[in-house]
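In: Predicted coordinates and the sequence they were generated for:
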Amino acid sequence: MEIIEDLKESSLETVSVLGKLGTFGFVSLQSDSNLGKSYVKKTSTLEQSKNLEKELRIMLRFHNNPFIVRASSDHLHFATNTKSMSLCYIYMEYASLGNLNKMISDAGGRLSEDSVRRATRMILQGLKALHSEGFVHCDLKPSNVLVFPSNTRGEPWDLKLAGFGLSKEPTMDSSLLFPGTLEEYMSPEAIERDRFVGKDKLIGPARDIWSLGRIVLRMFGGIPVEVRGSNTWRLYEDISPEATDFVRRCLAWRPSNRATVDELLDHPFAAEKLPLLLSFLRVPSFVRRNVNEKLNVRQEELIPKPQGLLW
């Protein structure tokens, strides 16, 4: 496993504090002027060490995946601050373009549909890696989607998933409660667990799919609003039929009715466009449409349609 091995703590200087982490923790930008490299340092109290250990463990597990943020050190570090408080911290790669929240804000509060499509596909690729190994993110939200300069010619940015401190690992009990940190992106079964029964009560990949649907609404300029006490989102502009259908399949109330990552990667909204010369290899569109219509008749009845611009 390839880990960045030239990180020398003695050469690092704190450039700035990027944000808070709980009550006493914080995230800071560290720079090694000798190597010309920057890192992110996440620091917390020993009471939160299990969350940092889990986050590091998951980053190391997916270290070579281009859609998961990379650890910059392979172990948990410990230190004592000036107030004699014991702290622990980890290092990871620095996202120089910030997070998805910042990208949306810099764009005036709404991304173009092409940008939303590309961002959605990258998030799905990260989720595919997690879900295929039995992991569930459990805290998927724009601030946990980091933005990096793109490695693809002609593209301005790439996205990677981060923030795995609350994630469910394969060996963890699916019946346990895995709270998120931002209710507007949390699934119904995470907020009102007692309203669900059977498998729908368990924490599984469908939880991340709901969060993804809310993130897509946010990228389209949506904001959470309270309507008769319910957690609802409002869009202020129409979106395409493809995007509308995609979001609907993410936001089915029952977890078992939500689309899977693989289904969403094949959805017309998120599917990777084939070069023109290769497009003839695909099944003709009218055949795909007829098959999908037959497969989705029951699904259409189960997934509520948005009322106007309310979701």
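Out: Looks like it arrived, so ask away. Residues are numbered from 1 along each chain as shown.
In: CA atoms for contacts and neighbours, from now on please.
Out: OK.
In: which residues in this structure form strands?
Out: 12-21, 25-32, 37-45, 77-80, 86-93, 145-149, 157-161, 223-227, 230-234 (DSSP state E).
In: Can you get me a residue count around residue 16?
Out: Neighbour count of residue 16, defined by other Cα atoms under 10 Å: 11.
In: ditto for the one 5 residues further on
Out: The tally of other residues near residue 21 (other Cα under 10 Å) stands at 14.
In: With the one 5 residues further on instead?
Out: Other residues near residue 26 number 17, with proximity taken as other Cα under 10 Å.
In: That one contacts residue 42, doesn't it?
Out: Yes. In this structure residue 26 lies within contact range of residue 42 using Cα atoms under 8 Å: 6.2 Å.
In: Contacts only, for the nearest residue to residue 116 once chain neighbours are set aside.
Out: Once flanking residues are discounted, residue 116 sits nearest to residue 219: 6.2 Å by Cα to Cα, 6 or more residues apart in numbering. Taking Cα atoms under 8 Å, 6 or more residues apart in numbering, we find residue 219 in contact with 104, 109-111, 116.
In: and with 10 Å instead?
Out: 100-101, 103-105, 107, 109-113, 115-117, 119-120, 142, 213 (Cα atoms under 10 Å, 6 or more residues apart in numbering).
In: Buried ones only from these, please, as a PyMOL command.
Out: Written as a PyMOL command, the selection of buried residues from those, which uses 16 or more other Cα atoms under 10 Å, is:
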select buried, resi 100+101+103+104+109+110+111+113+116+117+119+120+142+213
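In: Comparing the strands of the chain, which stretch has the densest surroundings?
Out: Sort the strands of the chain by mean neighbour count, taking mean count of other Cα atoms under 10 Å, and strand 157-161 sits at the top with a mean of 23.
In: try it against this one:
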Amino acid sequence: MEIIETEISFSGYLKRYGHLKFIELSDPPLTKRPRYSPSVIPPLPDQNPIFTLKLSPIILKNNKRKRFTPKSSSSRSVEEITKQVFDGVVRKSSSWIKSEFLGRGSYGSVYLATSKKAKTKTTMAIKSAEISRASSLMDEERILTRLSSPFIVRCYGHEIAREETLFGGERTNYNLILEYCSGKSLFDLVNDNLGGLSEKDVKLLARDILYGLDYIHRANIIHCDIKPENIFLTPVENRIRPSGYVAKIGDFGLALEKGSSEYEKASGHRRGTTRYMSPELIRHGIVDYAVDTWAFGCTVLEMLTGQQVWGEHSDLGSVDWDILIGQSCYIPYIPDWLSEEAQHFLSRCLKRDPASRWGIGALLNHPFLQCGSIIVY
């Protein structure tokens, strides 16, 4: 599929009374696009009765991301016991020591580790899985070792080590060694800022993500799972960044190299997280650079609003998600209270037709992102 990028002519924008009026030379002026109102769930093809239910304004008003609250005592105790058991087993390598159990993923476990060789102790993240189940980690390393950008989580290689099990036995683990981003994830940052981040912070973080996407796309890599949980934050001085963070793209377990045998096998199949999948990916299994642009738009929308994309449809079943995203004419709701520049920017990311969706270069030159400076180190 050929991706069509529309270049922006700054002379095509008219600044009047402090507001930008978009008069594009290469694109017709904005027309009223089909949108659904947040107060009524729109009827869709082959609709399920749930699509005709009206939601009260109170429900929608409170449908924001919720702060993290502890789970019930029973589930919390299980989680604490699991963490205690894993932390109680000393795991060593020739170059590092795992010091803290951070969590589990579909690929295996994640640990905090400290380097033993460096003069200054370096903290790293270790993704670990039993070697017979480590194919996704191997795929991730294969992609990451080709990449080197300040906007991509660094990969330091891997080690295969025999490690103790909880019951005194041994197993062979594949350990992927990654940069540890101590600012956690963009998902955490949005959750901690109910109502959304400031536009100034969103612009800076969005530019970081776009620079990362531009870099991997030039390397013929499609990420396939852009979402707030996979954007990691590295702390920097507040005098450099008001938000205090630089954003880096991570978790390349589903990434594909365009033209590779893996890419050919993936054709016609979905990859990623449904809520952030593009219409063409859900409907036809088309995997191309434009799927990352759509998912990026969903991520920026969440940063600006503090709400999950498609949040008013959270209770839908898988078939209804397919209809909503893959077959309807709707895009995620873009609130009118956002600035004109933000609305226009999001509408260009969230074009249902991938050929009309703006490319990374055009988005980087959009007036919404024309502020501040980037950090390269």
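Out: Structure received. Only a predicted model underlies this, so the values are computations on that prediction, with no experimental measurement involved.
In: Superposing both, give me the TM-score.
Out: Put the two chains on top of each other and the TM-score (TM-score structural alignment, normalised by the length of the first structure) is 0.74; 257 aligned residues with a Cα RMSD of 2.7 Å.
In: Return the residue of the second structure aligned against residue 269 of the first structure.
Out: Aligned by TM-score structural alignment, residue 269 of the first structure pairs with residue 368 of the second structure.
In: Over to residue 93 of the first structure?
Out: By TM-score structural alignment, residue 93 of the first structure lines up with residue 179 in the second structure.
In: Its match and residue 124 touch, don't they?
Out: Yes. Taking contacts as Cα atoms under 10 Å, residue 179 of the second structure lies within contact range of residue 124: 5.3 Å.
In: list residues touching both of these two?
Out: Among the neighbours of residue 179 of the second structure, those also in contact with residue 124 (Cα under 10 Å, 6+ apart) are 155-156.
In: so which of the strands of the first structure comes closest to residue 242 of the first structure?
Out: Relative to residue 242 of the first structure, the nearest member of the strands of the first structure by Cα to Cα is strand 230-234, separated by 17.9 Å.
In: how much does the closest one deviate in direction from strand 223-227?
Out: 130 degrees (axes from the mean of the first three to the mean of the last three Cα atoms, to 10 degrees).
In: tell me which strands and helices strand 230-234 of the first structure is in contact with?
Out: Other elements packing on strand 230-234 of the first structure under the criterion 3 or more Cα pairs under 10 Å, 6 or more residues apart in numbering; DSSP states H and E are helix 205-219, strand 223-227.
In: possible to save the ones you listed as TSV with distance to residue 51 of the first structure?
Out: Output for these, formatted as TSV (distance: least, Cα to Cα, whole Å):
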stretch	distance to residue 51 of the first structure
helix 205-219	19
strand 223-227	28
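In: Which among those is found nearest to residue 262 of the first structure?
Out: Nearest of these to residue 262 of the first structure, taken as Cα to Cα: helix 205-219 at 11.1 Å.
In: what does the closest one correspond to over in the second structure?
Out: Using TM-score structural alignment, helix 205-219 of the first structure pairs with 289-303 in the second structure.
In: ok so, going back, list residues touching both of residue 26 and residue 42 of the first structure?
Out: 18-20, 89.
In: wait, which of those residues is closest to residue 9 of the first structure?
Out: For those, the nearest to residue 9 of the first structure is residue 89 (11.9 Å; Cα to Cα).
In: any idea how far residue 41 of the first structure is from that closest one?
Out: Separation of residue 89 of the first structure from residue 41 of the first structure (Cα to Cα, to the nearest Å) stands at 7 Å.
In: what do those two both touch?
Out: By Cα under 10 Å, 6+ apart, residue 89 of the first structure and residue 41 have these common neighbours: 26-27.
In: Show the contacting residues for the nearest residue to residue 164 of the second structure once chain neighbours are set aside.
Out: Distances taken as Cα to Cα, 6+ apart place residue 170 nearest to residue 164 of the second structure, at 4.6 Å, with adjacent residues excluded. Residue 170 of the second structure sits next to 161-164 when contact means Cα under 10 Å, 6+ apart.
In: hmm, back to that, what's the burial count for the closest residue to the match of residue 269 of the first structure other than its chain neighbours?
Out: In this structure, residue 368 of the second structure finds its nearest non-sequential neighbour in residue 341, 5.1 Å apart by Cα to Cα, 6+ apart. Other residues within reach of residue 341 of the second structure, judged by other Cα under 10 Å, total 17.
In: Look up how far residue 140 of the second structure lies from residue 129 of the second structure.
Out: On the measure of Cα to Cα, residue 129 of the second structure and residue 140 of the second structure end up 13 Å apart.
In: do residue 106 of the second structure as well
Out: For residue 106 of the second structure, the distance to residue 140 of the second structure - Cα to Cα - is 13 Å.
In: The two: who's more crowded?
Out: Neighbour count, other Cα under 10 Å: between residue 106 of the second structure and residue 140, residue 140 has more, with 20 against 8.
In: What is the aligned counterpart of that one in the first structure?
Out: By TM-score structural alignment, residue 140 of the second structure lines up with residue 55.
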